[in-house]
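Colleague: Return a 3D structure for these sequence lines:
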Amino acid sequence: MTAELVRGQNHPLSQVRLEIRVSAGTPIVAAAALSDETGRIHGVEWVAHPGAPTQPGLEVSRQAAADHRLAVDLDALPEAVHRVGVLLALPAGGAGPVRFGAVAAPFVAVTGLDGGEIASYTLTGLDAEAAVVALELYRRQGAWKVRAVGQGYAGGLAELLTDQGLPQARQLAGSIDEAVAQGLARSVQAPPPRTADGDRSRQTATPALGPDQGGTAPQGDPGPVPPTSPYGGQPPGVPGQPAPQPTYPGTAPDPSAVTQPSVPTAGSPIDYSHPHRQNTAPPPPPPTAPPAAPGQPAQPVAGDATGWSMEERLYNQVWGMFEDLARTTAAYRSAVDFAESRMDKELEQVLSDPRSRIGGQGDAAREAARARHAQLVAQAREALDRDIAQLTAEADVVEPALPPAYARWDNPVWHAYRPPMEIPMALRLGDLHLPEADRIRIPMLVRLPLERGLWIDSGHTGSSDGSFTDSHAMERLALDTAVAHAARLLAVYPAGEFTVHVIDPAGSGAQPLAPLVQTGVLASPPALGAAGVADVLGRLTQRVDLVQMAVRGGAADSLPPGFDTSQQLLIVNDFPHGFDDRAVNQLRYLADEGPAFGVHLMMVSDREESSGYGPLLDPLWRSLLRLSPVPDDHLADPWVGHAWTYEPSLVPPGSQVLQQVLAQVAAARTKY
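Modeller: Sure, this is the predicted structure:
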């Protein structure tokens, strides 16, 4: 029976390997601190946090998330440790809440590895606190107990760690904030949470052994909901915020609406009601698979998730596959780590005993330890292979069923392409995969309108492909990647609802940009020289200013006659060449404010080449989603934080599909 604790109450622990599960309803930072009998933390190495997620006996999440799973092995803790404090904090410097009184009360549970709850605690009564000691595991007379603490600190992690006696408290708090910011910058934006009836049963197939397998996207609290943008459709959130409620097929956007859209908060069920729909019934059930043979897994079906349309079902299904693979891989990695740590501990015990250090007894003990390690790893691999086989079968039926916005360029669906009448929910920017399941490619889908700008990195990447060491080849491939992304964006928007501008100061991208220029889909020829840069940036920043004032002033109808209400994309090639300080500040402004008001940025740049600006550009890079033109393991999932290998969505060599699609886009624009 689970013990539901109140503040100050304790409960005995009968297990030494535990999970601590945290559910907060909004992204928070989770950490764990080791301390002695007096509650003093001896040094930074006694704290497990996103910047250093693994310490002896502890593993915590690598990023901010609404849900966390922390792993604790009490037997692996150093002898000097008598307490383990579970620390929760709101991310500093983000767009989310700054005090726990503004969010739902966090819930913390101590469970065994089988998921069975041992004790739980809801942290009620918090107000101005930005950090809190939620629980404390402590050793008393050789036995371990858990105590509900709930001690909050308005000064955040710095004040909390100082109170715990850590001399480097402020430095450590700063490094934690930095690690969280980096995690947000590299994490793929997650969709709103699925409803309970949309959960996938496979998620419970493998016991959760990972330290940080829980969590939704590391996104900030939605805060005040922005009004609907006057240029049509629902406004995107700022980086780090949950995606807005989608505009479902069958409803045209209202260009003058300034009402408050419904934005689901993390942990809440999705509201399937539509502002322009009288029918408030839930979406129709997804298709069901034919009955499986006894003892065999069910056959996968494309679109088996919930949703109003097949497009939405496929979107939710892809994200479900992404989450399933992240969690099952985390369980496997955690099981392997445990097997190795257990074997190391057993071998250490053998070596520490002089009687078993040599001779047949020691050899037998070492062999037994290695055999137990092999058995545990084999069991973990068997569970992983079972889940991968099911995911592979699902991927094989889902990929051919994807609509153009979600499909690869080599999918035959593009041969039947016609300009759409409505904006899709999302767009495919490439594929993601993990080394344990290299055959499975998860489509990387991002919500539309784009909530963050894109940065196509033309510099050094971590790719093992040595054929792209030449800088000129990388620059060309990066711009080819940008053109492919821009063409896809043009193709999935209705005619006249998406406009592309290009800045190419030195004219070095003439050849890769040729498909956009020759088909006539650009708003104007690529801007050249300093004068061209100043003209384009000036017009777009002025546009953001006008829309921003109209929306915030509740006067969307006051925009000038003939104002272009389409979404705007600015491709910037070869930055920082041709940019002065004023132009750099305008770029930062567009990156920060543009997405919420219909202007999106796509940078094609080598970050090292802009190092002369110093830290001035760091906020710019962090506000953009970095993509690579070659396979590179630089993106993280929003649940566990694995490093996923990203592969860009490129047109197959020799294919004319991109030119054919752009020609149809241009023809539709002419009719429009």
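
Colleague: CA atoms for contacts and neighbours, from now on please.
Modeller: Noted.

Colleague: what about the longest helix in this protein?
Modeller: Counting residues, the longest helix found in the chain (DSSP state H) is helix 310-352.

Colleague: Relative to P53, how far out is T124?
Modeller: Using C-alpha to C-alpha, to the nearest Å, T124 is found at 27 Å from P53.

Colleague: Of these two, give the one with the bigger neighbour count.
Modeller: Neighbours of T124 and P53, each counted by other C-alpha atoms under 10 Å, are more numerous for P53; the result is 20 against 15.

Colleague: how far does the longest helix of the chain sit from the chain's center?
Modeller: Averaging C-alpha positions (C-alpha atoms, centre = their mean, to the nearest Å) puts helix 310-352 18 Å from its chain's average.

Colleague: so what does it touch, helix or strand wise?
Modeller: Other helices and strands packing on helix 310-352, by 3 or more C-alpha pairs under 8 Å, 6 or more residues apart in numbering; DSSP states H and E, are helix 354-357, helix 360-398, strand 437-447.

Colleague: Could you give me the buried positions within the longest one?
Modeller: Spelled out, that is helix 360-398. In terms of neighbour count (16 or more other C-alpha atoms under 10 Å), helix 360-398 has its buried residues at 362, 365-366, 369-370, 373-374, 376-377, 380-381, 383-385, 387-388, 391-392, 394-395, 398.

Colleague: In contact with the closest residue to A66 other than its chain neighbours, which residues?
Modeller: Excluding the flanking residues, the one nearest A66 by C-alpha to C-alpha, 6 or more residues apart in numbering is P27, at 4.0 Å. P27 makes contact with 64-67, 90-91, 216-221, 266, according to C-alpha atoms under 8 Å, 6 or more residues apart in numbering.

Colleague: ok, now G101?
Modeller: 125-129.

Colleague: thinking again about what came up before, can you put the contacts of P27 in TSV and add distance to V110, secondary structure and neighbour count?
Modeller: Below are these laid out as TSV (distance: C-alpha to C-alpha, whole Å; DSSP: H, G, I helix; E, B strand; the rest coil; neighbours: other C-alpha atoms under 10 Å):
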residue	distance to V110	secondary structure	neighbour count
A64	20	coil	31
A65	18	strand	32
A66	17	strand	26
D67	14	strand	29
L90	21	coil	26
P91	23	coil	30
T216	19	coil	28
A217	22	coil	30
P218	22	coil	33
Q219	25	coil	28
G220	26	coil	26
D221	26	coil	24
A266	22	coil	27
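
Colleague: For the comparison step, fold the sequence that follows:
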Amino acid sequence: MTAELVRGQNHPLSQARLEIRISAGTPVVASATLSDADGKARGLEWVAHPGTPDLPGLEVSRQAAADHRLAVDLGAMPDEVHRVNVLLALPTGTGGPGRFGAVAAPFVAVTGLDGAEVASYTITGLDAETAVVALELYRRQGAWKVRAVGQGYAGGLAELFTDQGLPEAQQLAATINEAVAQGLARSVQAPSQRAADGDRTRQTAAPALGPDQSGPARHGAPAPAGPHSSSTYPPQGGRSEHPTGPVDPSAVTQPSTPGADSPVNYSHPGRQSSAPPPPPPAAPPAQPGQPARPVAGDATGWSMDERLYNQVWGMFEDLARSAAAYRSAVDFADSRMEKELDQVLSDPRSRIGGQGDAARQAARAKYTQLVDQARQALDRDLAQLAAEADVVEPALPPAYARWDNPVWHAYRVPMEMPMALRLGDLRLPESELLRIPMLVRLPLERGLWIDSGRTGAGEDPLADTGALPHLAMETAVALAARLLAVYPAGEFTAHVIDPAGSGTKALAPLLQTGVLAAPPALGAAGVSDVLTRLTQRVDLVQMAVRGGAADSLPPGFDTAEQLLIVNDFPHGFDDRAVTQLRYLADEGPAVGVHLMMVADREEAAGYGPLLDPLWRSLLRLTPLPDDHLADPWVGHAWTYEPSLVPVGSQVLQQVLTQVATARTKYQ
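Modeller: Prediction:
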């Protein structure tokens, strides 16, 4: 029976190994402190946070997210530890909400490793607080209990740590915020609130979960707890809405989020009508006992492009949560077998003879059975997602499609900008053959960094041949070509800085078709000229916008979105140029100036921490498959693969030729 706690209430804990699951309406930082019998943390070594996530008996998340799972083993706690304080804080410097009162109340649940909820607590009544002690697990007469605390601090983590008697509280809070910033730089941005609240809904036989309903989790896998139902996993066969349930982490990217009880706002800045979008196409009837056959565009949206965008994000989330359920089930099976084997070894009578051997065999057989059940459930989910991918991939428009998709052969310069752009593919170790398109909203909200240094790509021979910089530049050219191709004629302009001319071969498609605004800038003088012109453009547009005089820009001013491709950084850059580049990365996207860097971070190590904010502000991509991107739901490390043009294909030249022709006519 689950205990729904209120502030100050406690509940006994009968298990030593637990999970603390957190659901919030925005990415939060989860950390924990250990305290002695007097309630004081004895030092920094008693704090688990994203920079130091592991302590004896405790593991916290390594990044900010809207959903967290903290692992706790009370049996492994040092004898001097009497309390475990679970802390939540809003990350600083991310543009997110500045106080807990501006987002949905965080929900915290204590569960067993099998997913069974022991106690839960919804932290209500928060307003200006930016950090809060959510729960405390504490010893009482040799037993452990959980208490709902809900103590908030307007001064953030620094004030909270000071209250707990920790030395150097300000420095510790800054260390945590730095670790979180580095983690956010690796994360994949979640879709907008509109996509989260209603756009993944399927027309299937499975009902959506409401506040008073509960649905089955994916078969054979423990489901995470939620505040309104026994499962926050979608029911088998389709994704479900949660009208008043856990808030999707994508809310952080929405400038104004509707209230918990208000309908989803489908208004669009470019639309005169605020009527709801038409319903998605109905799925063909399924055979009895079989899941519904997938349909391309079965999410809601104003257009097929919007439906497909929301459907792809739904597939991304489904795969993330299915893999999380499988991993959780395997962890549970492993801990159960370990516990049973410990019991066998602790009994002297069973250490020798047939009785002990039988017990060990039974424990291993149970482990195999549980893992097989979890794998079967995962395989069912993967098969359903693979079938959906087989239907969705051929239906994608050019902006979302791979270069080998036939849709590019029918390419025509579009009349309007699409919702999003495909940057590549994402996959997990559990699903090597299943690729999910990595889509980002347009216009780009952050710059792109194609890492030309050694990556975590394993023993790829390219890493030692010097071919990585060339492959990185080819990746940049393929991405730049996509951006040029998906914007209407005259609405996107590309510039290139190539100080040493090392990218000439990779730039050939852009140079031969004439889609660049000017030849690549060479040498230090070329670097200075391009950066000066673009920084002046950013200044001019900012002044016009802030002064409410956007229509007073100089005659002939290029109002198109600007893309700056920088190759071989920091070659050719002096201190002034580096400062200008940082300025463009920070201020440019808001006024239509976007940065794409091809660089090896180690080559810029001479600048020290000066460039750390620059790297964090960019979305890192790699020319080779690499496990470095995190999803916004459970924080899996996803393998990113770039979207490159097939060897020998002429599709890139054909597309760019049309772009150049349309640009000439526009001028």
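
Colleague: Quantify their similarity with the TM-score.
Modeller: Overlay of the two chains. TM-score (TM-score structural alignment, normalised by the length of structure 2): 0.88; 635 aligned residues with a C-alpha RMSD of 3.0 Å.

Colleague: Count the neighbours of the equivalent of R140 of structure 2 over in structure 1 for me.
Modeller: Aligned by TM-score structural alignment, R140 of structure 2 pairs with R140 of structure 1. By the measure other C-alpha under 10 Å, the count of residues near R140 of structure 1 is 11.

Colleague: ditto for T111 of structure 1
Modeller: By other C-alpha under 10 Å, the residues close to T111 of structure 1 number 22.

Colleague: Please say which position in structure 2 P420 of structure 1 maps to.
Modeller: Matched across to structure 2, P420 of structure 1 falls on P414, judged by TM-score structural alignment.

Colleague: where does that match land in three-state SS?
Modeller: Of the three states, P414 of structure 2 takes coil under DSSP: H, G, I helix; E, B strand; the rest coil.

Colleague: in which helix or strand would I find N567 of structure 2?
Modeller: Assigned by DSSP states H and E, N567 of structure 2 belongs to strand 561-569.

Colleague: which residues in structure 1 does that strand match up with?
Modeller: Counting by TM-score structural alignment, strand 561-569 of structure 2 lines up with residues 567-575 of structure 1.

Colleague: how much does that stretch stray from structure 2?
Modeller: Taking mean C-alpha distance after the TM-score superposition for structure 1, the mean distance separating stretch 567-575 of structure 1 from the aligned residues in structure 2 is 0.5 Å.

Colleague: Could I get the full set of helices for structure 1?
Modeller: Along structure 1, counting by DSSP H, helices occupy 156-163, 169-186, 310-352, 354-357, 360-398, 471-492, 514-519, 529-552, 581-593, 618-623, 657-671.

Colleague: Could you export the helices and strands packed on helix 310-352 of structure 1 as TSV, including distance to N10 of structure 1?
Modeller: Below are these laid out as TSV (distance: least, C-alpha to C-alpha, whole Å):
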stretch	distance to N10 of structure 1
helix 354-357	41
helix 360-398	33
strand 437-447	43
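
Colleague: wait, which of those is closest to T306 of structure 1?
Modeller: Nearest to T306 of structure 1 among those is helix 360-398; the distance by C-alpha to C-alpha comes to 14.6 Å.

Colleague: quick check: that closest one aligns to which part of structure 2?
Modeller: The aligned range for helix 360-398 of structure 1 is 354-392, by TM-score structural alignment.

Colleague: Quick one: average offset of that stretch versus structure 1, please.
Modeller: Comparison of stretch 354-392 of structure 2 with structure 1 after fitting gives an average deviation of 1.6 Å (mean C-alpha distance after the TM-score superposition for structure 1).

Colleague: residues near E608 of structure 1, how many?
Modeller: 10.

Colleague: G459 is in contact with that one, correct?
Modeller: Yes: taking C-alpha atoms under 8 Å as the definition, E608 of structure 1 is a contact partner of G459 at 7.3 Å.

Colleague: can you give me the end-to-end distance of stretch 617-627 of structure 2?
Modeller: Note: stretch 617-627 of structure 2 ends 19 Å apart using C-alpha to C-alpha.

Colleague: If you could redo that for stretch 515-531 of structure 2, that was the one I meant.
Modeller: 20 Å.

Colleague: tell me, it lands on which residues of structure 1?
Modeller: Matched against structure 1 by TM-score structural alignment, stretch 515-531 of structure 2 falls on residues 521-537.

Colleague: what does that stretch rub up against?
Modeller: In contact with stretch 521-537 of structure 1 (C-alpha under 8 Å, 6+ apart) are residues 499-507, 516-517, 578-579, 583, 586-587, 662, 665-666.

Colleague: One more: stretch 278-287 of structure 1?
Modeller: Residues contacting stretch 278-287 of structure 1 (C-alpha under 8 Å, 6+ apart): 272-274, 301, 303-308, 313.

Colleague: and those, which two are the farthest apart?
Modeller: Distance extremes for the contacts of stretch 278-287 of structure 1: the farthest pair is H274 and V301 at 26.9 Å, using C-alpha to C-alpha.

Colleague: do you know how far L444 of structure 2 is from E416 of structure 2?
Modeller: 16 Å.

Colleague: So which of these two has more stuff around it?
Modeller: Per other C-alpha under 10 Å, whichever of L444 of structure 2 and E416 has more neighbours is L444, with 17 against 11.

Colleague: didn't I456 of structure 1 look like it was pressed against W621?
Modeller: No: if you go by C-alpha under 8 Å, I456 of structure 1 and W621 don't touch, sitting 10.7 Å apart.

Colleague: Lovely, talk soon.
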